[in-house]
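S.K.: for reference, the sequence and a predicted model appear below.
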Amino acid sequence: MGYFLQLLINGIHNAALYALLAYGYVLIHGITHRTDLSLGALFAFSGQTFILVTAFGWTVLWMTLPLALGFGLTVAVIYVGLGGYAIARLIYTPLETGSRNTVLVATLGLSIFLMELSRLAADTRDYWLPPMLSEPVHLLGSGVDISLTQMQLVNIVVALAVIGTGELVMQRTSAGRIWRAVSDEPFASSMCGIDPQRVRTRAILAACGICAIAGFLAALYYGNISFTTGMIFGLKILFITAAGGLSRPLHAALGAAAVGVVESLWGGYFSVLWRDAAVFSLLVFVLAVRTSNHEAERI
């Protein structure tokens, strides 16, 4: 029982990172209704940029570790901000009236570009951050060996704070009402004086910021993010949000959190080599069930 509880609690940390990515993805898809494969790459790119710049500040500029971490965070935020603006202006603006597949192809190309850029910047090497806040915190008291590290708790708290703030904005402010209006009826919204393009740009920047936060949290906890991480995470989030709903960010985040817990349990009881295959099979099954239910409702 203790082993199961430990796996379940570890899954909450995975769930927090997946929930952040899913929340950011739906912020974009709810507005554009286009499949986007760039957010997973931005997640990995932000984390790896953070690690590379931190390593540069530590080894070359002789900064202290806190200063090097702040330097890496600043540069990564600038790069991700520029990337989000480029996605909004160079991909979605010229392709908004084209086929849905054009955005898919363009964002896939951007993902490959970011992966290669990260690989070349790192000279095809892995750089690691030192362990930070790795002391265990016993959640059920010192007598019960069920714990999370301090960094895992920080990641969970930050993820909950970001998603909670996002939901507060979506439900209680005019920005959220405008987002929902443009998501449902962009033409009617434009007739009421709302600029859908401006709303879309802001949604993309917000989504990129959320994915960047997830990348920073993952980098601080794992210490390293590989070049190919972004593609796997991007595909998982795409399937998760398609199965859980592409119009409600909170629903997508909850679905992603459930998948994170399932992954943790699978890794504890079955072969890790088959974990991704099992998760994708489960998501495909859920998608098939949802599609058949929708078809039945139409009939």
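M.R.: All right, it came through fine.
S.K.: contacts, neighbours, all on C-alpha from now
M.R.: Fine.
S.K.: so which bits of the strand or helix carrying residue 154 are buried?
M.R.: Element membership of residue 154 [criterion: DSSP states H and E] is helix 150-172. Buried residues in helix 150-172, defined by neighbour count with 16 or more other CA atoms under 10 Å: 150-153, 155-156, 158-160, 162-163, 166-167, 170.
S.K.: pull out the buried residues from the longest helix that the chain contains.
M.R.: The residue-count maximum for a helix in the chain (DSSP state H) belongs to helix 2-32. Residues of helix 2-32 classed as buried: 6-32 (neighbour count, 16+ other CA under 10 Å).
S.K.: tell me which stretches of the stretch 101-250 of the chain form helices.
M.R.: Per DSSP state H, counting those that start in this stretch, the stretch 101-250 of the chain carries helices over the ranges 150-172, 174-184, 186-191, 196-222, 229-244, 249-269.
S.K.: let's bring in a second model and compare:
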Amino acid sequence: MAYFAQQVLNAIPIAALYAVLAFGYTLVFSITRRADVTYGAIFAFAGQTYLLFADFGWNRLWLVLPATLAFGATFAMLAGLWAGVTIGRSVIQPLVKASPNALMVAGLGAMIALMEAARLAADTKVLWLPPLMQGPITLFFLQGFSLTLTAMQILNSLVFLSLILLMHHYLRRSTFGRHWKAVSNDAFAAELCGVNASRILLASYCLAACLASLAAVFAESYYGNMDFGAGLTFGLKIVLISAAGGYSSPLASAVGAALIGVAETFWGGYGPVMWRDAAVLAGLVLWLVVRRSENLAL
């Protein structure tokens, strides 16, 4: 029982990370209705930029550790926002009304460009952050065992959950949120009512890119490393994980993605770790096939 409870605690940070990424992805997908692998690439690109500038601040500028992390985080946010604006304006907006294949191909090209830019900037070197806030904190005792999480895991979980709740409240209460809802329901009708659908799409993509960049900073602070192929891995993974909530709303996608994070953690705790990603992705593909079959039947 204690081992099971520890796995539940271990699932919270990864579930929160998947949830915030799915929230941002669905923010754009609700408008475009197009699969987009560039969102995961922006997440990876921001994480790699964080590493690169943290390394530069520590080894070249001789900054102390807090200033080094702040320096890297600032440029990670700027890089993620730049990527969001560039891709949103040059790829998403022009191709949103084209065939889904056109956007997928263009997205793959943008993803490769971001991955290669990060690799060349780092000179193909694998960079690592030092362990940050890794001391275990005992949350409670069960059957004589202490159930713990690290301070960084707790911080990440709180930040990600706060971002989801804050963004959900903003979409429900703000003028932008009402315009976003109108465009996601019917872009043509929204434009007839005076809403600039193209501007809302670009703003949504930039907002999603900021969420991905902030998530990348905190995730990188915990894991310490992100390789150059992470753009493809997270690009495909986010597309499938976000589908677990059905794309009906960003919050529903976030809840579905969190459940996938829990399932992935329990697979790693009870099953062969080397087959974890394959099992999760296969389950998601099967879920999408079943959902699509049900929709066609209706």
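M.R.: That came through, no problem. None of the values given here were measured: they were computed from a predicted structure.
S.K.: how alike are these chains, TM-score-wise?
M.R.: With the length set by TM-score structural alignment, normalised by the length of the second structure, the two chains reach a TM-score of 0.96; 297 aligned residues with a CA RMSD of 1.4 Å.
S.K.: about what we covered before: what's the next secondary structure element after the longest helix of the first structure?
M.R.: Later in the chain than helix 2-32 of the first structure, the nearest helix or strand by DSSP H and E is helix 38-59.
S.K.: between helix 2-32 and the helix holding residue 154 of the first structure, find me the angle.
M.R.: Between helix 150-172 of the first structure and helix 2-32, the angle comes out at 40 degrees (axes from the mean of the first three to the mean of the last three CA atoms, to 10 degrees).
S.K.: what residues does helix 150-172 of the first structure touch?
M.R.: Residues outside helix 150-172 of the first structure that contact it (CA atoms under 8 Å, 6 or more residues apart in numbering) are 12-13, 16-17, 19-20, 23, 132-137, 175-177, 179, 210, 214, 217, 220-221, 250.
S.K.: on that earlier part again, turn the helices of the stretch 101-250 of the first structure into a markdown table, including distance to residue 55 of the first structure.
M.R.: Formatted as a markdown table, those follow (distance: least, CA to CA, whole Å):
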| stretch | distance to residue 55 of the first structure |
| --- | --- |
| helix 150-172 | 20 |
| helix 174-184 | 38 |
| helix 186-191 | 45 |
| helix 196-222 | 12 |
| helix 229-244 | 20 |
| helix 249-269 | 30 |
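S.K.: which of these sits closest to residue 100 of the first structure?
M.R.: Closest to residue 100 of the first structure of those, according to CA to CA: helix 229-244, at 14.9 Å.
S.K.: now do the closest one: everything it contacts.
M.R.: Residues from elsewhere that reach helix 229-244 of the first structure, judged by CA under 8 Å, 6+ apart: 18, 21-22, 25-26, 35-45, 111, 115, 251-252, 255-256, 259, 280, 283-284, 286-287, 290.
S.K.: how far off helix 2-32 does it point, in degrees?
M.R.: 80 degrees.
S.K.: mean shift between helix 229-244 of the first structure and the second structure?
M.R.: In this overlay with the second structure, the average offset of helix 229-244 of the first structure from its partner residues is 1.8 Å by mean CA distance after the TM-score superposition for the first structure.
S.K.: list the buried ones in that helix?
M.R.: Per 16+ other CA under 10 Å, helix 229-244 of the first structure contains these buried residues: 230-231, 233-244.
S.K.: what's near enough to touch residue 218 of the second structure?
M.R.: Residues in contact with residue 218 of the second structure (CA under 8 Å, 6+ apart) are residue 156.
S.K.: so how do I select the buried members of the contacts of helix 229-244 of the first structure in ChimeraX?
M.R.: Filtering the contacts of helix 229-244 of the first structure down to the buried ones (16+ other CA under 10 Å) takes a single ChimeraX command:
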select :18,21,22,25,26,35,36,37,38,39,40,41,42,43,44,45,111,115,251,252,255,256,259,280,283,284,286,287,290
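S.K.: and stretch 24-37 of the second structure, how far out from the chain middle?
M.R.: 12 Å (CA atoms, centre = their mean, to the nearest Å).
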